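In: Sharing a model that was predicted from the sequence below.
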Amino acid sequence: MDASTEQLRTLAAVIDHGTFDRAAAALHITPSAVSQRIKALEEQSGRVLVRRSKPIHATEAGAVLLRLARQVALLEAEAAAELEGGDGTAASPIPLVVNADSLATWVLPALATVPDAVFDITLDDQEHTIDRLRDGTAMAAIGSDPEPVQGCTVSALGTMRYRPLASPEFVARWCPDGWTAERAAVAPMLIYNRKDALQDRYLDALAPGAHPPRHFVPASTEFVAAAVLGLGWGMVPDLQADALVADGRLVVLDEASGVDVPLYWQQWSLHSAALDAVAAAIARAAAAALRPAQPSRGT
């Protein structure tokens, strides 16, 4: 196939904005022109590339071309920056997908050290971030899967240690005589969202088959705040918990147990000054904030 830059840019706009009309407005062309470009690209590829839903989604074949579209856009922006006398670092947005706890603790300071970069950050559970690489949403991801996505490289960053914590008031009410399987089976539990399996992983080891009440709190900082306020117990990373434990606002329920979550950096196998700069910043910050990493793998 012979996809043009214009067609690829239109495909990315349709997926990013969700409708042909919004893509047309972003590209300053008519909705009819958007439709014609997508139709021509589908005819050239011999595949249906987008699902005409609300919002529009890429098909499996569309995700392949969406990744190509984002790669072309990044390289174009870097080439333009270099021709203008810069260092080749693009001002084009870099789509990243990051787990919430990393974003709330060590990732933002890392990104702040990359000059002139523009980020489009999406949150997802660490066990699901690579889905955004597969569908073309992101150029790079921080997650817990060590297996590289096709066309990507992966580097081990380190591990985040999570421990079961609750407020002193929660402890006094639900487990004054100690944290046991019987108490854990009935004490309210905090869950980040329905993808979050950390609490269940710990609970299955302590009290198999238990189904305590659950509060869903889908924001990292507010999740910790809910624990401090006594709504429930939850698995909190040491990076967020240490200061709260030190000043007595949170109590470790089980000193002997915890969950170590390995984190990996995955990015497209693409020579890009912008992506390389971001990867280096992430690696430096991870080395300072996380426990030691496992060996790297790649494709």
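Out: Perfect, thanks for sending it.
In: from here on, contacts and neighbour counts on C-alpha atoms
Out: Will do.
In: Same question for the closest residue to residue 30 other than its chain neighbours, what's its three-state structure.
Out: Sequence neighbours aside, residue 24 is the residue nearest to residue 30 in space, at 5.4 Å (criterion: CA to CA, 6 or more residues apart in numbering). Under DSSP: H, G, I helix; E, B strand; the rest coil, residue 24 falls in the helix class.
In: By residue count, tell me the biggest strand in the chain.
Out: Once the chain is assigned using DSSP state E, the strand that runs over the most residues is strand 152-166.
In: Please identify the buried residues of it?
Out: Of the residues in strand 152-166, 152-166 count as buried by neighbour count, 16 or more other CA atoms under 10 Å.
In: rewinding a little: show me the contacts for the residue nearest to residue 30.
Out: Neighbour list for residue 24: 30, 31, 33, 34 [criterion: CA atoms under 8 Å, 6 or more residues apart in numbering].
In: this is the other structure I want to compare:
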Amino acid sequence: MTDLALDQLRTLAAVVGEGSFEAAAASLHVTPSAVSQRIKALEAATGRVLVRRTRPVAVTEQGAAVLRAARQVDLLLADLVPSVAHPGPVTIPVVVNADSLATWFVPSIAVVADQVCVDVHREDEQHSLGRLRDGTVLAAVAADPGRVPGCTVTSLGTMRYRAMATPGFVARWFADGVSAAALATAPVVQFDRLDDLQHRFVRRVTRRRVDPPHHYVPGSEAYRDAVRLGLGWGMLPDLQSAALEQTGAVREIGERTRIDVRLFWHLAQLESRPLALLSDAVHAGARRHLS
């Protein structure tokens, strides 16, 4: 592979991060034509198509390695010549699951906010590593402990979920206990179509497939409120449900409803002070909030 120009690498990262050539141009303070020319030059230099001209722009499989290199070079330059590479805090793209984002993650990184900026991508904890593999992010909170090439992985701790609902909902739908028949008819709240926590609980109880009525509420706080307002039952993390349970707003739908989700921190293997600061803050926050 021939030498790659720094401005071309930064332009690739901007195009993928911003989602379009126009938005990338605005963030880089250049014209869309300049962005297009840089990407074409980079593709010519590598001999590969690096991005799909879709909306939003998507990196190709071949472009993922170049994007990952672009992210890493930018971080290394921030350490080497911070005043030239970054007049302010360096921005680190990271993927985090919605429940961590709504509970422990943001308070954890607040202590380094004056030194590191984050570009958070939200993704289900079971599917976060795809963003790390394709170079979109440099760090990930994920439930998958599998090693991503070029990255380290360490344990963060466990988020505990329990099947919760309002007392009135439990009295109506689970008066005779949490049975296969009750779970087949009681409405359930799903975060989205990738969320399998409720399915895991149902399979554990029923040992067979059931298809209850579903609400889809794709927002962590909105999901909690949907359960609190009686739309259905759902798996709530203890970090969200503890206060509601104390006031009597929600309760477990039955016994032994617990599902523990172990979380891991995946980090690009780079000697970078901003990356180290972020990682230390995440680990310290996880120790405070996770079990």
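Out: Received it, and whenever you're ready, just let me know what you need. Remember, predicted model here, so these are calculated numbers, not experimental data.
In: quick revisit: can you say which of the contacts of residue 24 of structure 1 are buried?
Out: Looks like these have 31, 34 buried, using 16+ other CA under 10 Å.
In: can you count the residues close to residue 219 of structure 1?
Out: Residue 219 of structure 1 sits with 16 neighbouring residues when counted by other CA atoms under 10 Å.
In: What sits closest to it if chain neighbours are left out?
Out: residue 192 (6.7 Å).
In: The helix or strand just after the longest strand of structure 1 vs structure 2, average offset?
Out: Once strand 152-166 of structure 1 ends, the next helix or strand along the chain (criterion: DSSP states H and E) is helix 168-174. By mean CA distance after the TM-score superposition for structure 1, the fitted helix 168-174 of structure 1 averages 1.2 Å away from its aligned residues in structure 2.
In: in helix 168-174 of structure 1, what's buried?
Out: Neighbour counts over helix 168-174 of structure 1 (16+ other CA under 10 Å) mark 168, 169, 170, 171, 174 as buried.
In: is it true that residue 79 of structure 2 touches residue 273?
Out: Yes. Residue 79 of structure 2 lies in contact with residue 273 (CA atoms under 8 Å); the separation is 6.6 Å.
In: buried stuff in stretch 175-194 of structure 1?
Out: Buried residues in stretch 175-194 of structure 1, counted by 16+ other CA under 10 Å: 175, 179, 183, 184, 185, 187, 188, 189, 190, 191, 192.
In: Contacts only, for the first one.
Out: With contacts defined as CA under 8 Å, 6+ apart, the neighbours of residue 175 of structure 1 are residue 183.
In: For residue 182 of structure 2, see how far away the spatially most distant residue from the centre of structure 2 is.
Out: Here structure 2 reaches farthest from its C-alpha mean at residue 176, the gap being 38.0 Å by CA atoms, centre = their mean. For residue 176 of structure 2, the distance to residue 182 of structure 2 equals 8 Å [CA to CA, to the nearest Å].
In: still on that earlier bit, from the buried residues of stretch 175-194 of structure 1, which ones fall inside helices?
Out: Counting by DSSP state H, the buried residues of stretch 175-194 of structure 1 place 183, 184 in helices.
In: any idea what sits nearest residue 252 of structure 1, other than its immediate chain neighbours?
Out: Of all residues not flanking residue 252 of structure 1 in the chain, residue 165 sits nearest, at 4.6 Å (CA to CA, 6+ apart).
In: State the distance from the residue nearest the centre of structure 2 to residue 119 of structure 2.
Out: Geometric centre of structure 2, nearest residue: residue 96, 2.4 Å, by CA atoms, centre = their mean. The spacing between residue 96 of structure 2 and residue 119 of structure 2, counted by CA to CA, is 10 Å.
In: what's the answer for residue 12 of structure 2, then?
Out: In terms of CA to CA, residue 12 of structure 2 sits 16 Å off from residue 119 of structure 2.
In: in the stretch 101-250 of structure 1, which spans are helices?
Out: Assigned by DSSP state H, counting those that start in this stretch, the helices in the stretch 101-250 of structure 1 fall at 108-111, 130-134, 168-174, 181-184, 198-206, 220-228, 238-246.
In: Counting by contacts, list what the fourth one packs against.
Out: By that I understand helix 181-184 of structure 1. helix 198-206 (3 or more CA pairs under 8 Å, 6 or more residues apart in numbering; DSSP states H and E).
In: which other helices and strands contact the helix it packs on?
Out: Helix 198-206 of structure 1 packs on helix 181-184, strand 189-191, strand 234-237, going by 3+ CA pairs under 8 Å, 6+ apart.
In: Give me the mean deviation of that helix from structure 2.
Out: With mean CA distance after the TM-score superposition for structure 1, helix 198-206 of structure 1 averages 0.9 Å from its match.
In: That helix to strand 152-166, inter-axis angle?
Out: 70 degrees (axes from the mean of the first three to the mean of the last three CA atoms, to 10 degrees).
In: For helix 198-206 of structure 1, list every residue counted as buried.
Out: For helix 198-206 of structure 1, the neighbour count (16+ other CA under 10 Å) marks 198, 199, 200, 202, 203, 206 as buried.
In: Specify, as a residue range, where that helix falls in structure 2.
Out: Counting by TM-score structural alignment, helix 198-206 of structure 1 lines up with residues 197-205 of structure 2.
In: So which residues make contact with the matching stretch?
Out: 163, 178-180, 183, 188, 190, 209-210, 234-235, 257, 259.
In: do that again at 7 Å, thanks
Out: Applying CA atoms under 7 Å, 6 or more residues apart in numbering, the contact partners of stretch 197-205 of structure 2 are 209, 234, 235.
In: want to throw these into CSV with distance to residue 103 of structure 2 and neighbour count?
Out: As requested, these are exported to CSV (distance: CA to CA, whole Å; neighbours: other CA atoms under 10 Å):
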residue, distance to residue 103 of structure 2, neighbour count
209, 32, 11
234, 17, 27
235, 15, 28
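In: ok, of those residues, which one's closest to residue 123 of structure 2?
Out: Nearest to residue 123 of structure 2 among the contacts of stretch 197-205 of structure 2 is residue 235, at 17.3 Å by CA to CA.
In: Any figure for the gap between the closest one and residue 177 of structure 2?
Out: With distances taken as CA to CA, residue 235 of structure 2 is found 17 Å from residue 177 of structure 2.
In: do the same with residue 157 of structure 2
Out: 31 Å.
In: could you list every residue that touches the residue nearest to residue 219 of structure 1?
Out: Going by CA under 7 Å, 6+ apart, residue 192 of structure 1 touches 216, 217, 218, 219, 223.
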